[in-house]
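**Q** Fold the stuff below for me.
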Amino acid sequence: MSVTNTVVRRASLESCGSDDHEDCGLELILVRLGEQWTVRVLAELAGGPLRYRVLERALDGISQRMLTLTLRRLERDGHLLRHVEPTVPPKVTYELTELGHAFATQVATLVEWSRQHKEAINAAQDTFDASGRD
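**A** All right, here's what the predicted structure looks like:
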């Protein structure tokens, strides 16, 4: 995996031209939540530190590249810490920071809400779709 494929860049947010814009924090979180694997990584790490391979196995369907990118983005945002033990091969462990635990708690609330309202949302979509409007 080349370095150029895993470089984490600052999200390009038009409304965050300056970091003091009032919606910049919200947009940064929405960008992170919009990524497919963020919520699942947070959920796995909420139970405690995990080694890279254990995390990879727990996230069925994630590629090594995508897991690496997701972990680096969350690390850059201050949501997790990466620990490397100088062994051969190196043992890499990830754990949530205090900020990461707070984020995971909020995400868990959203996940629970979505589970509780899934049937109502599906019913509303079915009603809308049956109306013939697109």
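
**Q** Could you use CA atoms for every contact and neighbour count after this?
**A** Will do.

**Q** Quick one: residues contacting Glu85.
**A** Lys91, Val92 (C-alpha atoms under 8 Å, 6 or more residues apart in numbering).

**Q** What distance do you get for it to Arg32?
**A** 28 Å (C-alpha to C-alpha, to the nearest Å).

**Q** what do you get for Cys24?
**A** 13 Å.

**Q** Sticking with Asp129, tell me its helix or strand.
**A** Element membership for Asp129 (DSSP states H and E) is helix 98-130.

**Q** That helix: which residues count as buried?
**A** Gly100, His101, Phe103, Ala104, Val107, Ala108 (16 or more other C-alpha atoms under 10 Å).

**Q** And stretch 29-41, by the same measure?
**A** So for stretch 29-41, counting by 16+ other C-alpha under 10 Å, buried means Arg32, Trp37, Thr38, Val39, Val41.

**Q** Now for the buried residues of helix 98-130: which two are most distant?
**A** Greatest spacing in the buried residues of helix 98-130, by C-alpha to C-alpha: Gly100 and Ala108 (11.9 Å).

**Q** I'd like the structure of this one too, to check against the first:
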Amino acid sequence: MLGDDDEEQRARAIAQRVFAVVSTKWGLRVLEEIGAGHHRFRELHRAVDGISYKMLTRTLRELEHHGLISRYDHGTANPRVDYSLTAAGTRLVTTVHALCDWSRAHLDRLLEAPAHRGEPFA
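**A** As a prediction, this is how the structure comes out:
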């Protein structure tokens, strides 16, 4: 059994690896699209503008590998695979949206910070 310090270090290490996957160009966008109801590969490809098939495949594998999405292969003659958020993935998307809410609540103050002055937003 892990001690409290060991458990905390392990949790931090896992969180850092998960954040590294989610903070890629496509990670969060794919998670959000799956959460919005786009569950099939082609649906996701159409929904995430600019992502290549190869990058979508890689992103889906990474998100699954880290326990944020689950993949269900229907095993039919015509290949059909669905993706869904796991409980951890759902909670992570909710947490990211809460961070966006925080940002909106403090936007005026944040825009005064040197890092954000005069920058155009895309």
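
**Q** before we move on, which element is the most centrally placed residue in the second structure in?
**A** Residue closest to the average C-alpha location in the second structure (C-alpha atoms, centre = their mean): Leu28, at 3.1 Å. Assessed by DSSP H and E, Leu28 of the second structure sits inside helix 27-35.

**Q** Over to Leu44 of the second structure?
**A** Using DSSP H and E, Leu44 of the second structure falls in helix 41-47.

**Q** Let's have the buried residues of stretch 29-41 of the first structure in CSV, adding distance to Trp113 of the first structure.
**A** Shown next, in CSV, are the buried residues of stretch 29-41 of the first structure (distance: C-alpha to C-alpha, whole Å):
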residue, distance to Trp113 of the first structure
Arg32, 19
Trp37, 19
Thr38, 17
Val39, 14
Val41, 19
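
**Q** Relative to His117 of the first structure, which of those residues is nearest.
**A** So of the buried residues of stretch 29-41 of the first structure, ranked by how close each gets to His117 of the first structure (C-alpha to C-alpha), first place is Val39, at 18.0 Å.

**Q** and the counterpart of His97 of the second structure in the first structure, how far is that from Thr6 of the first structure?
**A** Matched to the first structure by TM-score structural alignment, His97 of the second structure sits across from Ala108. In this view, Ala108 of the first structure and Thr6 of the first structure are 27 Å apart by C-alpha to C-alpha.

**Q** what do you get for Ile62 of the first structure?
**A** Taken as C-alpha to C-alpha, the span from Ile62 of the first structure to Thr6 of the first structure is 15 Å.

**Q** Can you report how many residues neighbour Lys54 of the second structure?
**A** 8 (other C-alpha atoms under 10 Å).

**Q** Repeat that for Asp19 of the first structure.
**A** 10.

**Q** tally of neighbours for Thr86 of the second structure?
**A** With other C-alpha under 10 Å as criterion, Thr86 of the second structure counts 16.

**Q** got the contact list for the aligned partner of it in the first structure?
**A** Residue correspondence to the first structure (TM-score structural alignment): Thr86 of the second structure is matched to Thr97. Thr97 of the first structure sits next to Gly78, His79, Leu80, Leu81 when contact means C-alpha under 8 Å, 6+ apart.

**Q** Would you mind listing which of these are buried?
**A** The buried subset of these (16+ other C-alpha under 10 Å) comprises His79, Leu80, Leu81.

**Q** just checking, what residue in the second structure corresponds to the first one?
**A** Taking TM-score structural alignment as the criterion, the aligned counterpart of His79 of the first structure in the second structure is Leu68.
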